[in-house]
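Enquirer: below are the sequence and a predicted model for it; my questions follow.
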Amino acid sequence: MLNSLVALKLLHRNDRDKSYCLGPKLYHYGFLAKDNISVVKHAYPLMKRIRDKTKEAVTLYVLENDYRVCYEHVESLLFMSCVVRVGDRFPLWAGAGGKCILAYSDETYVLNEIEKAYPITGATITDRESFLSELASIRERGYAISHGEREEGVISVAVPIFEPPHRIFGCLSVAAPTVRLDEKAIEELIPELKDICSRISMNLGI
């Protein structure tokens, strides 16, 4: 079986130590799959519009197996930026994207995730009551903000995306160094982010 996968270039065999790694065909197929995922195709031009307006990085996160997984990322136009790769996964209990998803998740699921929390930075919320209060505030205003909760020196904002029947699907996040993005700039950005996430949700059938 391994020899067949190597012949198809789905695996690559290292003759020196007899180990295997993913082959070039899988890299190619990955891009084909990405280009055919409806939500990514629909979201990308909208994400690029936000990036061009703010010059900051924009990321599409999707809820997958207790993580938020990057499905698409549009890089910042500026030298000092927040870099995320497609396929990267992050915990739900740290950062704007994770909190945004948890705010619209089932209560039992939320409590289980909060139990996993530990201080990644000095700003990471780990106290149960503080976390639940934060999630209630996110639902009230319709977006989440993180001030260095997952990575020091980074501010991020996230708006939810839903799928039928109004289940949380993921979120769209804008992240930047705190020296460039402040709360006033975020407040000005929120209406457009909400509009874009509403369009993506509609594309998913909401």
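Expert: Ah, there it is. Note that the coordinates shown come from a computational prediction; the quantities given were computed from them, not determined experimentally.
Enquirer: every contact and neighbour count from this point should use C-alpha atoms.
Expert: Fine.
Enquirer: in this structure Arg13 contacts Cys21, no?
Expert: Yes: with contact defined as Cα atoms under 8 Å, Arg13 counts as touching Cys21 (6.7 Å).
Enquirer: which one of these two is surrounded by more residues?
Expert: Under the neighbour definition other Cα atoms under 10 Å, Arg13 and Cys21 were set side by side, and Arg13 has more, 18 against 11.
Enquirer: secondary structure element holding the closest residue to that one other than its chain neighbours?
Expert: Excluding the flanking residues, the one nearest Arg13 by Cα to Cα, 6 or more residues apart in numbering is Tyr20, at 4.6 Å. Tyr20 is located in strand 19-22, with elements delineated by DSSP states H and E.
Enquirer: can you check His28 too?
Expert: Per DSSP H and E: helix 24-35 holds His28.
Enquirer: distance of the residue nearest to the spatial centre of the chain relative to Arg128?
Expert: Centroid-nearest residue in the chain: Tyr61, 2.7 Å away (criterion: Cα atoms, centre = their mean). Going from Tyr61 to Arg128 by Cα to Cα, to the nearest Å gives 24 Å.
Enquirer: below is structure B, check it against A:
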Amino acid sequence: MPASDSSAKSTNNPLLVLGKITAILDAFSLAKPVLTLGDIREATGMPTSTVQRLVTNLTSQGFLDREEDAYRIGLRMAYWAAPATRGKEVLDVISPLLKELRDTTGETATFFKAEQHYRVCVALAETRHALRREMHVGKVLPLHAGSAGRVLLAWDQELLDSVLQDQLESITESTITSSEDLAAVVKQTRADGFAITVGEREDGASGLSAPVFDSSANLLGALTISGPTLRMPLEQCQAWVETLLETAEHMTRLVGGRFPGEGKS
């Protein structure tokens, strides 16, 4: 078959084209909602001519909206996406991502919500390792100990102010019991966008957490990876930060959420 015929067949293959379109749409994120053609080309690795052709077509069909010399996900996509989660509980939406995070890291992936001055496990995908931290849906834990607590406090000033008035109980030698120290690490958590703790609630256990937001940019909950420090030393936790943040962002997108400070599209 002549090369030109092969190229034409490849270009017209709907599955190959769909894969390229998916790659372009996947290049956009809450952290990078607006991209130039050069950004898209760099993110996808596709030739300039291919990117230009597909982006032009996607824009004409409403998949993308043009913003001066750049592009963002089209508003028409939000219209199509709405029925995907309508009528589904938030936990039904995020549970598959908990399993993906568990499978990627090999450790337990958990979702916590704040209830008064405590955090409650509302969903989890448990590690398959025999050695594991005990965790179950409905487990109630203190807010001042552990990475999930820091995240839940970092984006809820009223709750933080209230917890800082409490007597902070010592659970392990690493538990923060000073209001000043807790306020400082919570402030750092908000600046970093995530938290890592080792041994605060349970000796020999580590955790890293990131926030998930709702459509009003309010905190929905904390996504956490947790496990024995033997498998999760600080260096390993740091290596998983990007994976954690990507999953938390994906959850935020699936529930129609947005980051604080971002305008609605």
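Expert: The structure has been received and is ready for your questions. Quantities reported herein were computed from a predicted structural model and do not represent experimental measurements.
Enquirer: against the second structure, where does the longest helix seen in the first structure fall?
Expert: As assigned by DSSP state H, the longest helix anywhere in the first structure is helix 183-203. Using TM-score structural alignment, helix 183-203 of the first structure corresponds to residues 234-254 of the second structure.
Enquirer: neighbouring contacts of the matching stretch?
Expert: By Cα atoms under 8 Å, 6 or more residues apart in numbering, the list of residues contacting stretch 234-254 of the second structure from outside reads 29-30, 85, 93-94, 97, 101, 105, 194, 196, 198, 206-214, 223-225, 258.
Enquirer: go again using 6 Å as the cut-off
Expert: Contacts to stretch 234-254 of the second structure, defined as Cα atoms under 6 Å, 6 or more residues apart in numbering, come from residues 94, 212-213.
Enquirer: of the residues you listed, which is the most crowded?
Expert: Val212 (27 neighbours).
Enquirer: tell me the residue in the second structure aligned with Gly148 of the first structure.
Expert: Per TM-score structural alignment, Gly148 of the first structure is aligned with Gly199.
Enquirer: what do you get for Ala103 of the first structure?
Expert: Counting by TM-score structural alignment, Ala103 of the first structure lines up with Ala154 in the second structure.
Enquirer: in the second structure, which helix is the longest?
Expert: With secondary structure taken from DSSP H, the second structure has its longest helix at helix 90-105.
Enquirer: so that helix corresponds to what in the first structure?
Expert: Residues 39-54 of the first structure are matched to helix 90-105 of the second structure when aligned by TM-score structural alignment.
Enquirer: same deal with stretch 115-122 of the second structure?
Expert: Counting by TM-score structural alignment, stretch 115-122 of the second structure falls onto residues 64-71 of the first structure.
Enquirer: same deal with stretch 170-184 of the second structure?
Expert: The aligned range for stretch 170-184 of the second structure in the first structure is 119-133, by TM-score structural alignment.
Enquirer: hmm, who's touching the helix or strand encompassing Glu113 of the first structure?
Expert: Following DSSP H and E, one finds Glu113 of the first structure within helix 107-116. Under the criterion Cα under 6 Å, 6+ apart, residues Leu102 lie in contact with helix 107-116 of the first structure.
Enquirer: do stretch 14-31 of the second structure as well
Expert: For stretch 14-31 of the second structure, contacts defined as Cα under 6 Å, 6+ apart pick out Ala43.
Enquirer: what distance do you get for Glu72 of the first structure to Asp127 of the first structure?
Expert: Glu72 of the first structure sits 31 Å away from Asp127 of the first structure, taking Cα to Cα as the criterion.
Enquirer: fine, thanks again, bye for now.
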